[in-house]
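**Q** Sequence and computational prediction follow.
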Amino acid sequence: MKKLHLLAVALLTIGLHAQNPNFAKGADVGWLDQMEATGYKFYDTDGTPKECLQLLKDRGMNTIRLRVFVNPNDDKASGHCSKDDVVRMSKRAHDMGFRIMIDFHYSDSWADPGKQFKPAAWKDHSVVQLGQDVYNHTFDVLSALKKAGVTPEWVQVGNEIPGGMLWPEGSTKNWKNLALFLNKGYEATKAIDPKIKVIVHVDQGNDNKKFRKFYDKATKHQVQYDVIGLSYYPFWIKKDWSETIDDLRHNMNDMVERYGKEVMVVEVGGEYNKIENTHQLLAATIKAVREVPDNKGLGVIYWEPQGEKSWSHYDLSAWQADGKPSPALDAFKE
């Protein structure tokens, strides 16, 4: 009986060690600074006022992701996220014990699959100059963070770039240029600290064909990076998570096997008013990333969970109209 007990303990210990203890569970909170500036108040489930980052931490989150624009305006929805904003918010999160991810958009506003507009100050620059712009901007922001006592664990060079970035020069119609820009971001990041992991990020993480097409080209053009970042939004592809989670799992496993890289779901979200469904989506996504072989699934980041709809007009937040976090976020505790 004693031997059986010891065997059971040993198997349990092996199982615990097999699960990545450094798994990242977190939130992109680029709107938070603006929400607070406009007077938005956050509350715990019992109705007591509470700091938003603490509410996220209470729900098992250990990582904060912040986007950075080059020369943003002050518009509530599309502005802010300047170097100074990002340094201030990063330090605030870091001082609370959060790990930090910085997401470079290389634009004055949102960059995503439908828009990758160059910053106005770079508009007339040559390809060589644009490469240097990417290096200088990346190095400048990360240097300011380091001076403030914050070294990010991850840096994203570009945001959702299946069609490239810094259009038209850095479009995927010009892979040589795109590779130059990505490598300049990589070089600047590693010049700050070689331990920072560089992420290259593509949307629709359930679409293996799309990912193979992009990362095959990246490999061919000798793009340097450490982590394949995926977005996973069943809402935007008009399918339930239950119809696509196996495709996400297959794609992540294929990326690890095919390219020898780590993978991370750097954006996920579900509908704010479908609490149980969003909870199930998050639990299934976390499980799928944890099950990537050899602990190469690094974590899951919810995009703007605190961006409550009355403030943001965003359907995929995870916050309630009374200022309290959605129970869907409890998936990060589990």
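**A** The structure has been received and is ready for your questions.
**Q** from here on, contacts and neighbour counts on C-alpha atoms
**A** Will do.
**Q** what about residue 302, is that helix, strand or coil?
**A** Look at residue 302: counting by DSSP: H, G, I helix; E, B strand; the rest coil, its state is strand.
**Q** residue contacts, it?
**A** Residue 302 sits next to 26-28, 266-269 when contact means CA atoms under 8 Å, 6 or more residues apart in numbering.
**Q** Among those, name the buried ones.
**A** Buried by 16 or more other CA atoms under 10 Å: 26-28, 266-269, out of the contacts of residue 302.
**Q** In strands, which of these fall?
**A** Mapping the buried ones among the contacts of residue 302 onto strands (DSSP state E) picks out 26-28, 266-268.
**Q** Could you export the residues you listed as TSV, including distance to residue 38?
**A** Listed next are those as TSV, based on distance: CA to CA, whole Å:
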residue	distance to residue 38
26	24
27	20
28	19
266	27
267	25
268	26
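**Q** if we take the residues you listed, which one ends up nearest to residue 305?
**A** Nearest to residue 305 among those: residue 27, at 6.7 Å, using CA to CA.
**Q** wait, that closest one sits on residue 303?
**A** Yes: look at residue 27 against residue 303 with CA atoms under 8 Å: they come within range, at 5.8 Å.
**Q** list residues touching both of those two?
**A** Counting by CA under 8 Å, 6+ apart, no residue touches both residue 27 and residue 303.
**Q** doesn't residue 128 fall inside a helix?
**A** Yes: judged by three-state DSSP, residue 128 forms part of a helix.
**Q** Just give the closest residue to the residue most central in space within the chain, not the sequence neighbours.
**A** The C-alpha lying nearest the average C-alpha coordinate of the chain belongs to residue 266 (CA atoms, centre = their mean; 3.0 Å). Closest residue to residue 266 apart from its sequence neighbours, by CA to CA, 6 or more residues apart in numbering: residue 301 at 4.9 Å.
**Q** That neighbour reaches residue 23, doesn't it?
**A** No: taking CA under 8 Å as the definition, residue 301 is not a contact partner of residue 23, at 10.8 Å.
**Q** before we go on, here's another structure to hold up against the first:
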Amino acid sequence: MKKLFLFCFYLLVLCLSCQQTTTEVKPEDMFAKGADISWLPQMEAAGYIFYNDNGTPEDCFKILKDHGINSVRLRTWVNPSDDPHSGHCSKEETVSMAKRAKDWDMRVMINFHYSDSWADPGKQHKPKDWEGLDFDQLKEALYDYTYDVITALKEAGVTPEWVQLGNEIPTGMIYPEGHTDNWPQLVQLINHGYEAVKAVSPTTKIILHVDQGNNNERFRWWFDNAEKYGAKYDIIGMSFYPWWLEGKPDYSEIIDDLGHNLNDMANRYNKEVMVVETGGEDTKPQNTYEMLRAVIRKVKEVPDGKGTGVFYWEPQGARSWSRYPLSAWGDNGRPTKAMDAFIE
């Protein structure tokens, strides 16, 4: 009897041990090593061929995954054109890309620009179909559009882990109504987007995104106002592009400023923080590699696990196709040394 009892006891311990091993998620697996690859459908349609490190043609998703990428970010525009560089990114194309990402076991971030084309600190053009609406109608249009896209994703079997409301919005979005000249209106627009996402996908985390992640004064001003007027959000998103800053400083000159800002935002507002856009010169892959390693390290060093990810913007967007100087792809169609930064 005693032997039988001991046997059953050890069997129970073994079962519990196995269960714990199979269900435990390592913190490293939860850190988002991401890429915005919204140009990919256009590149493929144009006949661009992606090669892996060995020079063999391969699916871009496979190449990215082999370099440590576990998450993708996808921009979506309201009524985009078919221009190869500033069009596409429709709801349908976004859903199709999200499904591909899921098939590759990658997590998904959706980036609502709330425009028909590029939205960034220099421009936040209202979608053409929303022109002439009064403010109540504009809020309703934003809610309905957001709800529709998230619903389409859900029906396709994709639950985005993150949704970004607006793209690089230091002075607001959907001008003129959503300009920071009128914080109460901007926050109403943000909150309508937040509520539309949560109505369909309650677990999805909402990101608000400001550029110049090394600029703490800029972020304190912005998120102090967001808090003051009651903006609803879960994560503070940052861009970090030394190349776009005045004087084009080397990353090493401002990386500590990024680290300070990440820590301050997480502590000041008790929010998770992410670098949702970064990139370096494709002609300096070693420097870009070192920058990415430093950015990843700074985000991971945020206390209490509140630093949750780093996304490269269009690493596969080779200059030979896009004319963009900050990809991580070479003229030979292969990823550069920079992409190795995401491999642990």
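**A** Looks like it arrived, so ask away. This is a predicted model, so every value here is computed, not measured.
**Q** Let me see the TM-score of these two.
**A** TM-score of the superposed chains, computed with TM-score structural alignment, normalised by the length of structure 1, equals 0.94; 318 aligned residues with a CA RMSD of 1.0 Å.
**Q** before we move on, back to that, so how far is residue 75 of structure 1 from the residue nearest to residue 266 of structure 1?
**A** For residue 301 of structure 1, the distance to residue 75 of structure 1 (CA to CA, to the nearest Å) stands at 25 Å.
**Q** In terms of neighbours, single out the busier of these two.
**A** residue 301 (27 against 9; other CA atoms under 10 Å).
**Q** who's in contact with the equivalent of the more buried one over in structure 2?
**A** Applying TM-score structural alignment, one finds that residue 301 of structure 1 aligns to residue 311 in structure 2. Neighbouring residues of residue 311 of structure 2 by CA under 8 Å, 6+ apart: 32-36, 72-73, 275-278.
**Q** go again using 10 Å as the cut-off
**A** Contacts for residue 311 of structure 2 (CA atoms under 10 Å, 6 or more residues apart in numbering) come out as 32-36, 69, 71-73, 238-239, 274-279, 292, 296, 342.
**Q** Then residue 95 of structure 2?
**A** By CA under 10 Å, 6+ apart, the contact list for residue 95 of structure 2 reads 74, 76, 89, 101, 110, 149-150, 152-158.
**Q** Please pull up the equivalent of it in structure 1.
**A** Alignment note: residue 95 of structure 2 maps to residue 87 in structure 1; criterion TM-score structural alignment.
**Q** For its match, which three-state class applies?
**A** Put simply, residue 87 of structure 1 is helix when judged by three-state DSSP.
**Q** if we can go back for a sec, any idea which of the contacts of residue 302 of structure 1 is closest to residue 325 of structure 1?
**A** Nearest to residue 325 of structure 1 among those: residue 27, at 12.6 Å, using CA to CA.
**Q** ok, the closest one touching residue 265?
**A** No: here residue 27 of structure 1 does not reach residue 265: they are 11.1 Å apart, not a contact under CA atoms under 10 Å.
**Q** Pull up the overlap in contacts between these two.
**A** Residues within reach of residue 27 of structure 1 and of residue 265 at once, by CA under 10 Å, 6+ apart, are 300-302.
**Q** Excluding chain neighbours, give the residue nearest to the aligned partner of residue 250 of structure 2 in structure 1 in space.
**A** By TM-score structural alignment, residue 250 of structure 2 lines up with residue 240 in structure 1. Ranked by CA to CA, 6+ apart and with sequence neighbours excluded, the top spatial neighbour of residue 240 of structure 1 is residue 234, at 5.7 Å.
**Q** Count the neighbours of the one you found for me.
**A** With other CA under 10 Å as criterion, residue 234 of structure 1 counts 22.
**Q** And for the one 3 residues further on?
**A** Using other CA under 10 Å, residue 237 of structure 1 has 12 neighbouring residues.
**Q** Was I right to think it contacts residue 231?
**A** No: using CA under 10 Å, residue 237 of structure 1 makes no contact with residue 231, being 11.6 Å away.
**Q** Is residue 281 of structure 1 in a helix, a strand, or coil?
**A** Assignment for residue 281 of structure 1 (three-state DSSP): helix.
**Q** likewise residue 65 of structure 1?
**A** strand.
**Q** Now which residue in structure 2 aligns to it?
**A** By TM-score structural alignment, residue 65 of structure 1 lines up with residue 73 in structure 2.
**Q** quick one: its match and residue 310 of structure 2, what's the gap?
**A** 11 Å.
**Q** what is in contact with these two at once?
**A** Common neighbours of residue 73 of structure 2 and residue 310 (CA under 10 Å, 6+ apart) are 34-35, 276-277.
**Q** a markdown table for those residues, including distance to residue 14 of structure 2?
**A** Formatted as a markdown table, these follow (distance: CA to CA, whole Å):
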| residue | distance to residue 14 of structure 2 |
| --- | --- |
| 34 | 37 |
| 35 | 40 |
| 276 | 42 |
| 277 | 45 |
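**Q** re earlier: can you list residues touching both of residue 301 and residue 23 of structure 1?
**A** Listed contacts common to residue 301 of structure 1 and residue 23 are 62-63, 264, 286; contacts here mean CA under 10 Å, 6+ apart.
**Q** Looking at the residues you listed, which is nearest residue 15 of structure 1?
**A** Of all those, residue 286 has the smallest distance to residue 15 of structure 1: 16.7 Å, by CA to CA.
**Q** which residues touch that closest one?
**A** By CA under 10 Å, 6+ apart, the neighbours of residue 286 of structure 1 are 23-25, 265, 280, 297-301, 331-332, 334.
**Q** Aligned to it, what sits in structure 2?
**A** Aligning on TM-score structural alignment places residue 286 of structure 1 opposite residue 296 in structure 2.
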